[in-house]
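Colleague: here is my input, please return the structure:
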Amino acid sequence: MLSPIASTILYPALIILQQELQTSETVINSLVSIFIYCMAIAPIVWAAYSDEFATRRKVYLASMMVFIISTIICAISKNIWLLLIMRAVQACGSSAVLSIGAAIISDIYVSTERGHAYGLFYLAYWLGPFIGPMCGYLTEYFGWRWMFWFLAIYGGVIIIIILCFLPETSRTVSSPTDASTTTRFNPIAPLKLLRYPNVTLVVIYVSIISSTIHLQYVSVPRNFSQRYNLSSSTIGLLFIAPASGCAFGSLLGGKYSDFVLRKKIAENADSSYPEMRIHSAWSGALLVPCSYLAYGWLLENNFNLIVLMILWFLGSLGTLIVFNSLSSYLVDAYTTRSASVTALNNCFRFMVAGTVAILEPLMEDFLGTGWTFTFIVSLGVVSALFVVVVYFKGKEWREIGDLKNTESSDHVV
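Modeller: Below is the predicted model:
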């Protein structure tokens, strides 16, 4: 929860920060956007180090120290520019949680249990954006600096837990022939995974379908305040619907993903390959476009609020089913690079989500609410065909990639 809470905790305090630090709305909003973009890029480096040197614990500890130190500096900042720089460093520190946490799950769970484990893991992540703004109300009683002191204390508790209860989980063991060679650290090594078509196509689909839920988040305040005359506090309560959908989707999606995988293994004479897990994504891939397409057009026509909340719940539920299944597939397919493939997936997902959040008001003004959702849903439906291709060709592509890597290694030796 650390990363999403740190990302959203400032929301209730943005106006107060703007007034106290005497800056513009554009600059103050940069505190949010810079966090998202750094949270997208920085995990690539953390994951590259983790996978290259086969360590999770050291990366966790280092990243948490970066987070705590930068958060303390944020708390004592006297001007917006220092706060902005430290906010970027804070994002870099907290960003390791997602990729390294996913790698730890890959280390300690077998493939038939991994989906449920990821469901619990991502449950905390997707609930974070709803908990963060609640923590932000510390501003009302203690001042905005206490938000950062709270995060620093939270980070300190996590470091203690890591030191006391988290052993090294990486199972990668260097061979004796590698002992005499010096490992070169490539901070952008995870990007090399894009040369595998199955990774690229799945990442594109996950990024697009995840951006749909972010587009909806951004569109809620203007639509529900103008169309239904709801107050900001009432609008905040509407987010219970997607929060519930994300929670159920993460938990049920994880269990369903493992159930489908075990069933397919039994049907295949107890032999398995990662693409079997993709079967569990089909239900979510169908539910998402149906829910959001109906939501967009009914919202444009000021339809019943309860019906819209049900559709929002179903769309969030479907999104998490897809996200959990395909994230687990990527880790199953590249277990030795689990941190890297997770970081790569999240990098593109955050970049697309950040871009969609910026463009959403322009799209809605130009196209209208219904056609905006129709456009993003259409992109999701087209990109879903990429996953169909991966289901049929993914195994072949991976085997070709493994063969090329083996030949390359033999040539080097």
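Colleague: every contact and neighbour count from this point should use C-alpha atoms.
Modeller: Noted.
Colleague: which ones are touching the nearest residue to residue 34 once chain neighbours are set aside?
Modeller: Leaving aside its sequence neighbours, residue 34 sits nearest to residue 88 (Cα to Cα, 6 or more residues apart in numbering; 6.1 Å). Counting by Cα atoms under 8 Å, 6 or more residues apart in numbering, residue 88 touches 34-35, 38.
Colleague: one more, so I can put them side by side:
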Amino acid sequence: MSIADHASSHHSVTESSHTEAEVTVDPAIEEKNIESPSAPPAKRYPETDLDKGIVGWDGQDDPANPQNFSTGKKWGLLMLVSAITFVSPLASSMFSPAVGYVGEDLGISSEILLAFSVSIYLLGYTCGPLLLAPLSEIYGRRIVLSCANWFLVIWQIGCALAPNIQTLIICRLFAGIGGSGPLTLGAGVIADLFPIEQRGLATAIWSLGPLIGPSVGPLAGGFMGETIGWRWIFWVLMILGGVVSLGIEFLNEETYASLLIRRKTLRLSKELNRSDLRSAYAPNQDIHISLRQTLKHGLRRPVILFIKSPIVALLSLYMAVVYGLLYLFFTTISDVFKNTYGWSTGISGLAYMGIGFGFIMGLAANAMTSDRIVKKLTARNGGKYEPEMRLPAMIFYACFVPASFFWYGWSADKAVFWIVPIIGMAPFGFGLMGLYLPIQIYVIDNYPAYAASANATLTTVRSFVGALLPLAGTPLFDSLGLGWGNSLLGFIALAFIPVPIIFSRFGQRIREKFPVDLD
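Modeller: Model (predicted):
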């Protein structure tokens, strides 16, 4: 099925309760439904009607509409965004196994300060989305993504040349702000290009970077820090990021339908000398609205969504807890395999492949089942789709997360043969992917017109926790040891297993009770 991604400004983004007649004419409402093959053809995208002063697409098959791009073009654009989305989290973790060499080189003995130089990058992820997501819904995905990419690349130079720890921390912070761009805007690009029944696979591919990058990074960074020095980690990131950013600069194009129609409206208004024309995506909004008003309204969206949508706030907090557990997990891996098993810095990076393997298995499982499950649940629901149909799968995956903490923690604590703790990491990766993806797709499906802002809410909350929680890792494991320290995390994960059940049973009720108008 094809969908229209962007709501008219006079409609709420949660209008799933509208009548059948409205579904056939309003793109925002049609978004909430997956039609059966026998259903009559619906008017999926708003069309131009100059008699009424409305500017939309030139028919349902308008090739300028990103939803009508060829399959190859859609997946090609997604691959471009996915490539830089891999580089960004790679930069967050690639530096971590070499942090000891930084301490030696810059004369820093404080483990907390060195750990902060790693996690400060995630604080950039906390700040960046709140600015970049709304800007992409004002100026478009392409220009904002390009600027964020180059911002990430440029600050790698500052990291590589940093003469002291203070400069390194500041440069890492700004690099993180730039790196948050693809993590935030990818959700918007998926909403722009893909219909509901393809978003599970599209989101799985795009999510490879945020989840695989933190696993691959330590592997490469460990060997580089050990052989050619920690500064070369940043030079390599600069080169890799620069090559990908250059490719995006030449091959990427705008996909945000609301902006494309706004530009078309301005062009027709000038050509036809008509001041009454309005965009079909914002019929009640003056196309000549001031930049100040547009920015003020746009920059408030992620905050409004977090405050006024309890279901999004709860999902954000739940993801933040699991994400924080991931980074606490990462706190001990390198030291355990160096101190307990006598591995070198470079070889110890291989231990992260256990959790990386879990990520790949979870990704494959989600990619193969997510869209199929949604289609079946939609058919059972009389052909009507609800975003909460993405959430029941989380119940299954949540059960895998606690297992890793007990398995890895006690096998490492007792110095069991090295393969045992590595395998023990895999269930966490599998479970985390199964929790991350449904939540990610849920906000894209529920807020397609403002998917970037909705995703910014998720990214900001989880990154804030991910940045600060690892600072408690060293004191935690020093006090309790690997066995009981990881067991504590395992008990926390166990306590959160019922949460997905609550989301699945009451999510729709909560969403409909607290509708949010982001227009």
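Colleague: returning to what we had before: most neighbours among the contacts of residue 88 of structure 1, which one is it?
Modeller: residue 35 (25 neighbours; other Cα atoms under 10 Å).
Colleague: so who does that one touch?
Modeller: Contacts for residue 35 of structure 1 (Cα under 8 Å, 6+ apart) come out as 7, 87-88, 90-91.
Colleague: quick one: map it onto structure 2.
Modeller: Per TM-score structural alignment, the equivalent position to residue 35 of structure 1 in structure 2 is residue 121.
Colleague: list the buried residues for the one helix or strand that match maps to?
Modeller: Using DSSP states H and E, residue 121 of structure 2 sits in helix 111-139. Neighbour counts over helix 111-139 of structure 2 (16 or more other Cα atoms under 10 Å) mark 113-138 as buried.
Colleague: what does residue 7 of structure 1 align to in structure 2?
Modeller: Counting by TM-score structural alignment, residue 7 of structure 1 lines up with residue 92 in structure 2.
Colleague: could you look up the SS state of whatever residue of structure 1 lines up with residue 167 of structure 2?
Modeller: Under the alignment (TM-score structural alignment), residue 167 of structure 2 pairs with residue 82 in structure 1. Classification of residue 82 of structure 1 by DSSP: H, G, I helix; E, B strand; the rest coil places it in helix.
Colleague: for the closest residue to residue 82 of structure 1 other than its chain neighbours, the count of nearby residues, please.
Modeller: Setting aside the residues directly before and after it, residue 82 of structure 1 is nearest to residue 74 in space (Cα to Cα, 6+ apart), at 7.5 Å. Using other Cα under 10 Å, residue 74 of structure 1 has 25 other residues around it.
Colleague: quick one: contacts of the helix or strand harbouring residue 74 of structure 1?
Modeller: Following DSSP H and E, one finds residue 74 of structure 1 within helix 57-75. Outside helix 57-75 of structure 1, the residues that touch it by Cα under 8 Å, 6+ apart are 46, 49-50, 82-83, 86-87, 89-94, 96-97, 100, 145-149, 151-152, 155-156, 158-159, 162, 166-169.
Colleague: ok, the match of residue 167 of structure 2 to residue 373 of structure 1 distance?
Modeller: Separation of residue 82 of structure 1 from residue 373 of structure 1 (Cα to Cα, to the nearest Å) stands at 38 Å.
Colleague: so between the two, which is more surrounded?
Modeller: Taking other Cα under 10 Å, residue 82 of structure 1 and residue 373 do not tie; residue 373 has more neighbours (25 against 13).
Colleague: how near is that one to residue 349 of structure 1?
Modeller: For residue 373 of structure 1, the distance to residue 349 of structure 1 (Cα to Cα) stands at 18 Å.
Colleague: and in structure 2, which of the contacts of residue 35 of structure 1 remain?
Modeller: When you map the contacts of residue 35 of structure 1 onto structure 2 and apply both residues aligned by TM-score structural alignment, their matches' Cα atoms under 8 Å, the shared contacts are 7, 87-88, 90-91.
Colleague: just the residues you listed now: which is nearest residue 21 of structure 1?
Modeller: Residue 21 of structure 1 has its nearest neighbour among those in residue 87, at 14.8 Å by Cα to Cα.
Colleague: what's the burial count for that closest one?
Modeller: Residue 87 of structure 1 is flanked by 25 other residues according to other Cα under 10 Å.
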